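Visitor: Predicted structure and sequence below. I'll ask about it afterward.
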Amino acid sequence: MSRSSSSLVAPVLVVLAVLAGCSDSAQPAQPAPPSRPFAPENTVRPPSPQTWLAQVCAALAPAVRSATPIPPTNTADVAGTRDRVVAYLDDRIRGVTTAIRGVNAAGPAPLEGGGASTDAVLDGLNQRLGAIREARESLEAVPANATDTLFYGLQRARAVLVVPGPDALRDLAVPTPLTDEAAGVAECRALTTP
């Protein structure tokens, strides 16, 4: 072996020895500790009854504002009356839909069985919405020149849309155990303010 090749062998052997030592000491990666999505620092506390009542009563405000008396029937202009009633029904649909979204966003009432209480509110609002939509669709289906049929359609719509007062809407949404607390919440008081 020549002197130059022997001088290269030594550094190559040192590099190989270092690499072999590194591979022996390598250990498999440790698995990450499991995540704790429900750790105490991540818990979400239910809102206070006052906060929840404020959210729910504010959500009901558009439904209350739209619950005005249905426009009167003008027998001399039944088709025009139908247009005004359809616009009125559209406003009621928007108001109740907004209320449903707001009650959903507020979540269950912060009390025992609060989920069932909120479900009852949403069921009541959805039934109301269904009745209003049905009245609108049946009225819209009557041809403008069918004056007698249109007149009776307006009367049926009027009968279906007995306007629940603001107290009825508030009482629907506020669980009985929270009635006294609702009296102290400005948003709930505003529902009954003329």
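Guide: That came through fine. Numbering: from 1, shown residues only.
Visitor: going forward, measure contacts and count neighbours with C-alpha atoms only.
Guide: OK.
Visitor: where's residue 65, which helix or strand?
Guide: helix 49-66 (DSSP states H and E).
Visitor: tell me which residues in that helix are buried?
Guide: By 16 or more other Cα atoms under 10 Å, the buried positions in helix 49-66 come out as 49-50, 52-64, 66.
Visitor: from the residues you listed, which is closest to residue 13?
Guide: Distance to residue 13 across these (Cα to Cα) is lowest for residue 52, with 75.2 Å.
Visitor: thinking again about what came up before, between the following helix or strand past the helix holding residue 65 and helix 49-66, how big is the angle?
Guide: Counting by DSSP H and E, the element after helix 49-66 in chain order, helix or strand, is helix 78-106. Comparing the axes of helix 78-106 and helix 49-66 via axes from the mean of the first three to the mean of the last three Cα atoms, to 10 degrees yields an angle of 170 degrees.
Visitor: Which elements pack onto helix 78-106?
Guide: Contact analysis of helix 78-106 by 3 or more Cα pairs under 8 Å, 6 or more residues apart in numbering; DSSP states H and E lists helix 49-66, helix 114-141, helix 147-160 as its packing neighbours.
Visitor: list the helices and strands the helix holding residue 65 packs on?
Guide: helix 78-106, helix 166-173, helix 179-182, helix 186-190.
Visitor: hmm, try it at 6 Å
Guide: With contacts defined as 3 or more Cα pairs under 6 Å, 6 or more residues apart in numbering; DSSP states H and E, the secondary structure elements packing on helix 49-66 are helix 78-106, helix 186-190.
Visitor: want to compare, so here's the second one:
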Amino acid sequence: MKKNKTIAYMMAATLLIGGAGLGTKALFSDQAEAKGNDLKITMGNLHVKSYESDWKVTSGKGTEVKQGDAKNKFKDVKPGDSFEKKVTIKNEGSLDQMISISGGGAKAGVSISSDVIIKNDLDNAKDFLLKPGQEKDFSIKVKISEDIFGEYGKDGSWNLESLCGADYSNMLDGYSINATQVKVGENQK
């Protein structure tokens, strides 16, 4: 029994020493919160818009060109007269946009007389960058050659009874204006 008492005393002493050590050890603690839910994301957008003016007579020959009843229809046009339309492309989105233009030109199966000269800034436009709110202007110009022949030019007269004309709205394709997002780190032209 003496042996049991000795073991009991040793265990009691171990508990006392361990308890005394824990009781004198001072532990400090603190707590903080991190808010991970305060992030708000609003995505940017791409929005490109084109604005076109009506056709304007730009010839400086001093002859009056009478406009027809409808917009963009002209009467009493003579050789040397020219017309111009302005096209404005605007970035109405919130992101930088790379703009490319395709289309235009004569529709398939349509040939346009070489006596009608069409110059178009849109045809020569390379891809270009538009920042938000920026715009770029282009022009489309049509000129009737001064030495035009055909029905009007026969016999040295411009006063024939058969009037010739052309509806270019059915001969030319429209343009497609495409906007692409500029990626972070992408080489901006």
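Guide: Arrived safely, thanks for sending. All of these numbers come straight from a predicted model, not from anything done at the bench.
Visitor: Put one on top of the other, what's the TM-score?
Guide: The TM-score (TM-score structural alignment, normalised by the length of structure 2) is 0.28; 90 aligned residues with a Cα RMSD of 5.7 Å.
Visitor: Dump the helices and strands packed on helix 49-66 of structure 1 into JSON lines; add mean neighbour count as well.
Guide: What follows is those, written out as JSON lines (neighbours: other Cα atoms under 10 Å):
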{"stretch": "helix 78-106", "mean neighbour count": "19"}
{"stretch": "helix 186-190", "mean neighbour count": "18"}
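Visitor: possible to save those helices as a markdown table with distance to residue 159 of structure 1?
Guide: Written out in a markdown table, the entries for the helices and strands packed on helix 49-66 of structure 1 read as follows (distance: least, Cα to Cα, whole Å):
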| stretch | distance to residue 159 of structure 1 |
| --- | --- |
| helix 78-106 | 13 |
| helix 186-190 | 27 |
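Visitor: Tell me which of those lies nearest to residue 9 of structure 1.
Guide: Scanning these with Cα to Cα as the criterion, the closest one proves to be helix 78-106, at 75.3 Å.
Visitor: the inter-axis angle of that closest one versus helix 166-173?
Guide: What separates the directions of helix 78-106 of structure 1 and helix 166-173 is an angle of 40 degrees, with the same axes, to 10 degrees.
Visitor: From residue 14 of structure 2, how far off is residue 89 of structure 2?
Guide: Residue 89 of structure 2 sits 88 Å away from residue 14 of structure 2 when distances are taken as Cα to Cα, to the nearest Å.
Visitor: Which one's more surrounded, those two?
Guide: For the pair residue 89 of structure 2 and residue 14, the greater number of neighbours falls to residue 89 (18 against 12), based on other Cα atoms under 10 Å.
Visitor: Identify the residue spatially nearest to the more buried one, adjacent ones excluded.
Guide: Nearest-residue entry for residue 89 of structure 2: residue 50, 4.4 Å, with adjacent residues in sequence omitted and distances by Cα to Cα, 6 or more residues apart in numbering.
Visitor: what's the following helix or strand after whichever strand or helix holds that neighbour?
Guide: In this structure, residue 50 of structure 2 sits in strand 48-52 according to DSSP H and E. Beyond strand 48-52 of structure 2 on the C-terminal side, the first helix or strand identified by DSSP H and E is strand 56-57.
Visitor: What are the contacting residues of the next helix or strand after that following strand?
Guide: If you walk from strand 56-57 of structure 2 toward the C-terminus, the next helix or strand you reach (DSSP H and E) is strand 66-67. Under the contact criterion Cα atoms under 6 Å, 6 or more residues apart in numbering, strand 66-67 of structure 2 has outside partners 74, 75.
Visitor: neighbours around residue 154 of structure 1, how many?
Guide: Counted with other Cα under 10 Å, residues neighbouring residue 154 of structure 1 total 25.
Visitor: ditto for residue 137 of structure 1
Guide: Residues contacting residue 137 of structure 1 under the criterion other Cα under 10 Å number 13.
Visitor: same deal with residue 24 of structure 2?
Guide: Here the count is done by other Cα under 10 Å, and residue 24 of structure 2 has 8 residues near it.
Visitor: Contact partners for it?
Guide: With contacts defined as Cα under 6 Å, 6+ apart, residue 24 of structure 2 is in contact with no residue.
Visitor: now residue 55 of structure 1: how far from residue 100 of structure 1?
Guide: Residue 55 of structure 1 is 12 Å from residue 100 of structure 1, where distance means Cα to Cα.
Visitor: scratch that, residue 158 of structure 1
Guide: As for residue 158 of structure 1, its distance to residue 100 of structure 1 is 23 Å (criterion: Cα to Cα).
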